[in-house]
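>>> quick one: sequence plus predicted model below, questions after.
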Amino acid sequence: MSIEFIVTTLVVVISPGVGALYTISAGLSRGVKASLVAAFGCTLGIVPHMLAAITGLAAILHTSALAFEIIKYLGVAYLLWMAWSTLRETGALSVETDRAPKTALKVIVESILINILNPKLSIFFFAFLPQFVPADTDGALGQMLGLSGVFMLATFVVFALYGLFAAAMRAHVISRPAIMTWMRRTFAAAFVLLGVRLALTER
């Protein structure tokens, strides 16, 4: 495993995106357990993209304008729904004190959907991994699986750290309604901006 792969992976994972945003919001609104579950779910959301890259489905997505546009706008719609739910206090930043909290399964499903509905991640795997696994190398499949595993591990660790930090700040945030309102609007705006950025993405 090359140092270039590790550095590039860390740069990609550390860069804030919708998965990190969701994990942070889970930590702020529901605490440590929810943030770790969200980090795990976001990591699981990488698996379909990894399988697509290995089986060649990512190549179809890369070359098919229709497939790309369908997945892209499903992702945009989901991000806008996340923004609306956040503003209505039923989404990512809903503080669950007087009502039943979200189940771990629901958090995982939401986390997975966030990453699945992102065609750029498939294209990233399709264009990124082959640079470190030459096609004529013996055991190329094993190497690709290994590098994908490293990418997933880095994703979980970094997202978990984001979430744990957010959970540590939770008591200082939820006790101040004005701050919660400001953060809810900020997170909703971030989801909208990510949706707009995804909508403007070209193959």
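Okay, I see it. Numbers count the residues shown, from 1 in each chain.
>>> only C-alpha atoms for contact and neighbour calcs from this point on.
Fine.
>>> ok, which stretches of this protein are helices?
Counting by DSSP state H, the chain has helices at residues 3-14, 18-30, 32-44, 47-55, 57-63, 65-87, 104-116, 119-128, 140-168, 170-174, 177-199.
>>> try it against this one:
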Amino acid sequence: MSLAFLLTSLIVVASPGTGVLYTLATALTGGARAAVAASFGCTLGILPAMAAAMVGLAAVLHTSALAFAALKWLGVAYLLYMAWQSLREQGALSVEAGQERAQAGLADARVIAKGFLINILNPKLSIFFLAFLPQFIASDDAHPLARMLELSATFMLMTFVVFVLYGLFAARVRDHVISRPKVMAWLRRAFAGGFALLGAKLAFAER
């Protein structure tokens, strides 16, 4: 596996985006366990894009304006919904300081599901797999599918690890943040604004 692939993937994964923003927001109010759940959900959201690239569906998304637009606007709508949820003190920012989760398993499942939706509704992810990964597969490779699986699995592992690190850092400062209502209010607005801006960026995205 080339160093160029690892470095490029790290830059892509570590760059602030919807997954990072969601993981940070969840970690600040849900703690370390919620951060891991959010990271896991965002990582799972890569699987459909990976599968689409392998069976050629990503090429359809890349060439079909209607398919791309449909998925894009679903993603925009979901990001705006996340912004609205943040402002209403629900979703990722709804847990109060010291509150214990009576149904931790169910709460984690919801966090994972939201993280999964954030990535699955991003059409750029499928195109990323279509345009990025093939560059690191030799034209004379005897097993291109196996090679793509290897690269995809590496990318997913890097995503999970980087997101967990982001989340654990946020969880460490959680007690200093949630005990200050004014700080929490500003954070809710900041996360809501972040989701809205990312939604706007996706709305203007081209194939």
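Alright, I've got the coordinates. This structure is a prediction, so every number in the text was calculated from the model and none was measured.
>>> tell me which of the helices of the first structure lies nearest to Thr97 of the first structure.
Thr97 of the first structure sits nearest to helix 18-30 of all these, at 8.8 Å, using Cα to Cα.
>>> what does that closest one contact?
Outside helix 18-30 of the first structure, the residues within contact range by Cα atoms under 8 Å, 6 or more residues apart in numbering are 33-36, 38-39, 42, 92-96, 101, 111, 114-115, 159-160, 162-167, 169-170, 173-174, 187, 191, 194.
>>> can you flag the buried ones in those?
Listed as buried from the contacts of helix 18-30 of the first structure are 34-36, 38-39, 42, 92-95, 111, 114-115, 159-160, 162-167, 170, 173-174, 187, 191, 194; burial here means 16 or more other Cα atoms under 10 Å.
>>> export the helices of the first structure to CSV and tack on distance to Pro134 of the first structure?
Conversion of the helices of the first structure to CSV gives the following (distance: least, Cα to Cα, whole Å):
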stretch, distance to Pro134 of the first structure
helix 3-14, 14
helix 18-30, 30
helix 32-44, 25
helix 47-55, 13
helix 57-63, 16
helix 65-87, 26
helix 104-116, 26
helix 119-128, 12
helix 140-168, 7
helix 170-174, 46
helix 177-199, 30
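>>> tell me which residue of the second structure is furthest from the middle?
The C-alpha centroid of the second structure is most remote from Asp140, which lies 33.2 Å away (Cα atoms, centre = their mean).
>>> so which bit of the second structure is stretch 151-165 of the first structure matched to?
Alignment note (TM-score structural alignment): stretch 151-165 of the first structure is matched to residues 155-169 of the second structure.
>>> how about Leu198 of the second structure, what's its match in the first structure?
By TM-score structural alignment, Leu198 of the second structure lines up with Leu194.
>>> residue contacts, its match?
Residues Gly17, Val18, Leu79 are the ones in contact with Leu194 of the first structure under the rule Cα under 8 Å, 6+ apart.
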